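>>> Got a predicted model here, sequence first, then my questions.
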Amino acid sequence: MPLENGDVQGDLEMEVVCELKRASFWTQQLIKSEGDAFELYVDANGSSALKFNGPGKILRKLVRMHVLSDKRFGELYRFEPYIDLIVRHIADAGLQYTYLSYTRAVLNGDAKLLVELFNGCVDKIRQEAKCKQFQSALNSYQRSGNKNYKELTEYVDTLFERYSRLLVLRVDLGYRKEFSKTTQAEAKKDREHLFQNTRSNKLFGDMVGYIWKLEHGSDKGFHYHMMFFFDGSKVREDGTLAKLIGEYWKTTITKGRGVYYNCNADKSRYKSCGIGMVDHWNNPMRDSLGKAVLYLTKIDLYMKLQTEGRGMGKMLSPDPKGARGRPRAVSPPRECMA
């Protein structure tokens, strides 16, 4: 996809999320499987080979997954317990794809010991998955991920209780490639600077809410997925407004170090578009907006960025409908955890 103004899109694209989802699914299937994963096969010439049973074929799928072997993910992210389980045991067993290749089934060295090692790896995975400590960690992780999505959807619903129409902007804010080493602390400082300036900059005069999510890409470094909510009765032209916010980040907040991606500039590419003007009573658009919010939290279902402090946040909910206009204070809009 072409990038606008040196724009940045999240490095954790949906294909990565899908691969993580598959890794979690196949790990669960491996845990449920029974019997030996591998057997020793000796042909008429006395050569030893690896025979793949059902669990062995599943393990082979997992060993082939790039995201599980990429150490950059492990250094910055905390995997979902199922994925963490398979990553640890594959590493402990020293498993490599070449060992489990159908085209290289003949094993070097002591084939019998290798089969025992591989079967032992699968048995250890099954055993750990049944222990109370693992189940507790799994329940805790899943509650956390679901809690974030629930809080954000409730936040959006609260905005619609106050405003009949919302102009929803989706902008990714990051750094140029030569500044991809920007630290998490520096990125946080830039984000706080941006939100602090919303009180004095007319560009944000009709903003009624926002959601932010910090992510990291191996090439792009730290970047933010942002959703801005404006009073739809007062502003229009979402693509233009999103571009102005992106340019403000690029030129003023980051002093030329930043880049952005304006999702509103090409809404037609989205199969289910939940950005732009969204009416309170437009259920299809509201549903699509829910999916856009889900996208912000979806990666957390399988892999969470290890952040210094908060990795996600939102502006406080607005006053109930009928309250007087939003006060124009000197201090920036207060945030709460998402």
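On my side now, so go ahead.
>>> From now on I want contacts and neighbour counts done on CA atoms only, so please keep to that.
Will do.
>>> hang on, Gly145 packs against Thr297?
Yes: Gly145 is within contact range of Thr297, at 7.3 Å (criterion: C-alpha atoms under 8 Å).
>>> neighbour-wise, which of those two wins?
Thr297 (22 against 19; other C-alpha atoms under 10 Å).
>>> pretty sure the more buried one contacts Tyr149?
Yes: in this structure, Thr297 is within contact of Tyr149 by C-alpha under 8 Å, at 6.1 Å.
>>> so what does the lengthiest helix in the chain touch, helix or strand wise?
Scanning the chain for the longest helix, with DSSP state H as the assignment, gives helix 132-162. Where contact means 3 or more C-alpha pairs under 8 Å, 6 or more residues apart in numbering; DSSP states H and E, helix 132-162 is packed against helix 81-93, strand 207-217, helix 283-298.
>>> wait, what's in contact with Lys291?
272, 274 (C-alpha atoms under 8 Å, 6 or more residues apart in numbering).
>>> list the buried ones in stretch 243-254?
By neighbour count on 16 or more other C-alpha atoms under 10 Å, the buried set for stretch 243-254 is 243, 245-250, 253-254.
>>> Which ones among the residues you listed lie within helices?
Per DSSP H, these map to helices at 243, 245-248.
>>> Now for the residue nearest the centre of the chain: which residues touch it?
Centroid check for the chain by C-alpha atoms, centre = their mean gives Ile299 as the closest residue, at 2.6 Å. Neighbour list for Ile299: 12, 17 [criterion: C-alpha under 8 Å, 6+ apart].
>>> any idea how far Lys189 is from it?
Separation of Ile299 from Lys189 (C-alpha to C-alpha, to the nearest Å) stands at 24 Å.
>>> Can I get the helices and strands packed on helix 132-162 in a markdown table including distance to Tyr155?
A markdown table is the format used below for the helices and strands packed on helix 132-162 (distance: least, C-alpha to C-alpha, whole Å):
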| stretch | distance to Tyr155 |
| --- | --- |
| helix 81-93 | 28 |
| strand 207-217 | 9 |
| helix 283-298 | 10 |
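>>> Of all the ones you listed, which one comes closest to Val63?
Across these, Val63 has its closest neighbour in helix 81-93 (7.3 Å, C-alpha to C-alpha).
>>> which SSE is Asn119 in?
Following DSSP states H and E, one finds Asn119 within helix 111-130.
>>> Okay, one more to line up with it:
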Amino acid sequence: MINTANSNFASKTIMKRLLDDHSEITLISGDIEQLHTTYSYKNYHVELILKICLFVQGCNQNDEAAAIKIVDEYLGRLHYSDWFRPFISHFDDMMKFELSDCSEFQLCEEINCFLRARQFLDTNYSLYGIFGIKRPVNTIYLEGKIGPLNKLVYLVRKEMNNKQAKLAIRQRQKNCNKNFISCRKLVNGLFNVNSKLLVLPINFGFKPNPEILTRTHRPSDLRDTFHSKYYLENLKDLLAQFLRNKRHNKTLQSIEGYILKFEHSVKKGFHLNAIFFLNGDKHHKDGDFTTELTKYWYQLTNGNGCTYNCHMAKDKYRAICMGIIDYTDNAKRDALDDCVKYFCKKEQYFMFNKLNRVRTLQMSQPPQRRSNVGRPRKGVKTINTPLLNDRNKGDSNVD
């Protein structure tokens, strides 16, 4: 799969953001009153799915076995490879994972490889009773644990090197790269005509039932009408109206560019993840513009809408770039680049079935380049980093 250290780090970073999905929900009552509440939103089984993905990638990127040897024949303690250690405490949960628990989702090829390898292992294997052990254990018993564990790793590697798996992963990476290149062209184009950009991430959704926000999620939650295709179609219609109104609405006219992504989660339901770009010389406070957008969305949805505002919980989003970015600020532009990568890669590990065949990623056209008359800029940075180790460059179309 991904064979570079940088790509592995990027995958872990993106997965961590998926697990730490914090944001502020803004509900408006009337024209003025706003309610800000912080929740932690986590999709059903997402944490386990992503840990399995990381385990499979770890198997594929390392040659060592998971359990190397018995360290002490008398005490019977095992020595694990460094790459496997992060998965020890979660391993038994991964082995209990059932595909039926995620029947509402399209899962990535890594999950399919793991499930096939586990099936070929043909044993109800677990690490229970051996990791973190602090007492003498029969050596023969431990040898019986080492064999199946290392066999599972071998089977995962075999499945990942299967021609069908390689083709599926390669196609997924190609689609991600294609989208990222288009987004990167937009961002670079905006910096070509603006000395500063105000970067504003915000999610548009529908008011959830308060019970959904507070209860522990269950598989049956996805059968609630809140997750029906009606809400998805309604969201698509509202987005089309939002973009049409941009021509005449003074607030929306301030938007220089945008990247939009249709997404879904158990707590939020169908929602639109957006990054807006404004002229940083004219707009300085992200909070003010977010409030205006929230009020507008509330009116557009006839009072049924809400927004999830990342800027109100910036301490939880340090890796995600927002606010004013100067065209010479390489560090912030790198962070913005990482944010765009996250946008393009997020759904590659799983997707809610109802989003299948939906053009989930949309964006504005890059602005026209201005005349080169005048003093040239100094310290201009253009982001050219590929999303993965794909060599395709220059295609700006979006799936």
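Yes, it's here. All values derive from a computational prediction rather than experimental measurement.
>>> Got a TM-score for the pair?
With the length set by TM-score structural alignment, normalised by the length of the first structure, the two chains reach a TM-score of 0.71; 307 aligned residues with a C-alpha RMSD of 4.4 Å.
>>> Please identify which of the ones in helices among the buried residues of stretch 243-254 of the first structure is nearest to Ser272 of the first structure.
Ser272 of the first structure lies nearest to Lys243 out of these, by C-alpha to C-alpha, at 21.3 Å.
>>> any idea what the closest one aligns with in the second structure?
Using TM-score structural alignment, the partner of Lys243 of the first structure in the second structure is Thr291.
>>> Quick check: that match vs Val398 of the second structure, distance?
According to C-alpha to C-alpha, Thr291 of the second structure and Val398 of the second structure sit 30 Å apart.
>>> Just to check, Phe179 of the first structure is in contact with Arg257?
Yes: using C-alpha under 8 Å, Phe179 of the first structure is in contact with Arg257, at 6.5 Å.
>>> Please identify which of those two sits among more neighbours.
Using other C-alpha under 10 Å as the criterion, Phe179 of the first structure and Arg257 rank with Arg257 on top: 18 against 14.
>>> Spit out the contact partners of that one.
Here Arg257 of the first structure is in contact with 175-176, 179, 250-251 (C-alpha under 8 Å, 6+ apart).
>>> Please report how far it lies from Gly174 of the first structure.
Distance from Arg257 of the first structure to Gly174 of the first structure, by C-alpha to C-alpha: 9 Å.
>>> can you check Arg72 of the first structure too?
Going from Arg72 of the first structure to Gly174 of the first structure by C-alpha to C-alpha gives 19 Å.
>>> Could you do Lys61 of the first structure as well?
Counting by C-alpha to C-alpha - Lys61 of the first structure and Gly174 of the first structure are separated by 34 Å.
>>> Who has more neighbours out of these two?
Gly174 (33 against 15).
>>> What's that one aligned with over in the second structure?
Correspondence of Gly174 of the first structure to the second structure, assessed by TM-score structural alignment: Gly205.
>>> Without its sequence neighbours, what residue ends up closest to that match?
His271 (4.4 Å; C-alpha to C-alpha, 6 or more residues apart in numbering).
>>> which SSE is that neighbour in?
strand 269-279.
>>> how much does that strand stray from the first structure?
Its aligned residues in the first structure lie a mean 1.1 Å from strand 269-279 of the second structure after superposition (mean C-alpha distance after the TM-score superposition for the first structure).
>>> Onto which residues of the first structure does that strand map?
Taken onto the first structure by TM-score structural alignment, strand 269-279 of the second structure occupies residues 221-231 there.
>>> rewinding a little: average offset of the longest helix of the first structure relative to the second structure?
So helix 132-162 of the first structure averages 1.7 Å relative to the second structure (mean C-alpha distance after the TM-score superposition for the first structure).
>>> Where does that helix end up in the second structure?
Counting by TM-score structural alignment, helix 132-162 of the first structure corresponds to 163-193 in the second structure.
>>> and the helix or strand just after the longest helix of the first structure with strand 207-217, angle?
Once the chain leaves helix 132-162 of the first structure, the next helix or strand it forms, by DSSP H and E, is strand 165-175. Strand 165-175 of the first structure runs at 30 degrees relative to strand 207-217, counting by axes from the mean of the first three to the mean of the last three C-alpha atoms, to 10 degrees.
>>> returning to what we had before: show me how far the longest helix of the first structure is from its chain's centre.
Relative to its chain's centre, helix 132-162 of the first structure lies at 14 Å (C-alpha atoms, centre = their mean, to the nearest Å).
>>> Return the set of buried residues in it.
So for helix 132-162 of the first structure, counting by 16+ other C-alpha under 10 Å, buried means 141, 145, 148-149, 152-153, 155-160, 162.
>>> for stretch 104-117 of the second structure, same thing?
By neighbour count on 16+ other C-alpha under 10 Å, the buried set for stretch 104-117 of the second structure is 104-115, 117.
>>> got it, and stretch 9-21 of the first structure?
9-11, 17, 19-21.
>>> likewise stretch 346-355 of the second structure?
346-352, 354-355.
>>> Pull up the gap between the equivalent of Asn262 of the first structure over in the second structure and His36 of the second structure, please.
Here Asn262 of the first structure is matched to Asn309 in the second structure, going by TM-score structural alignment. Asn309 of the second structure is 9 Å from His36 of the second structure, where distance means C-alpha to C-alpha.
>>> ok, now Cys53 of the second structure?
Distance of Cys53 of the second structure to His36 of the second structure, given as C-alpha to C-alpha: 34 Å.
>>> Ok, Phe131 of the second structure next?
Applying C-alpha to C-alpha to Phe131 of the second structure and His36 of the second structure gives a distance of 43 Å.
>>> what span of the first structure lines up against the helix or strand where Asn6 of the second structure lies?
Secondary structure from DSSP H and E places Asn6 of the second structure in helix 5-19. Alignment note (TM-score structural alignment): helix 5-19 of the second structure is unmatched in the first structure.
>>> What lies in contact with the helix or strand that that helix is followed by?
Moving toward the C-terminus from helix 5-19 of the second structure, the next helix or strand (DSSP H and E) is strand 22-29. For strand 22-29 of the second structure, the external contacting residues (C-alpha under 8 Å, 6+ apart) are 34-41, 207, 294-295, 298, 303, 305-310, 312-313, 316.
>>> filter those to the buried ones?
Taking 16+ other C-alpha under 10 Å as the criterion, what is buried in these is 41, 207, 294-295, 298, 303, 305-310, 312.
>>> Just the ones of those residues in strands?
Members of these lying in strands (criterion: DSSP state E): 305-309.
>>> could I get those as TSV with distance to Glu24 of the second structure?
Shown next, in TSV, are those (distance: C-alpha to C-alpha, whole Å):
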residue	distance to Glu24 of the second structure
Gly305	14
Cys306	10
Thr307	8
Tyr308	5
Asn309	5
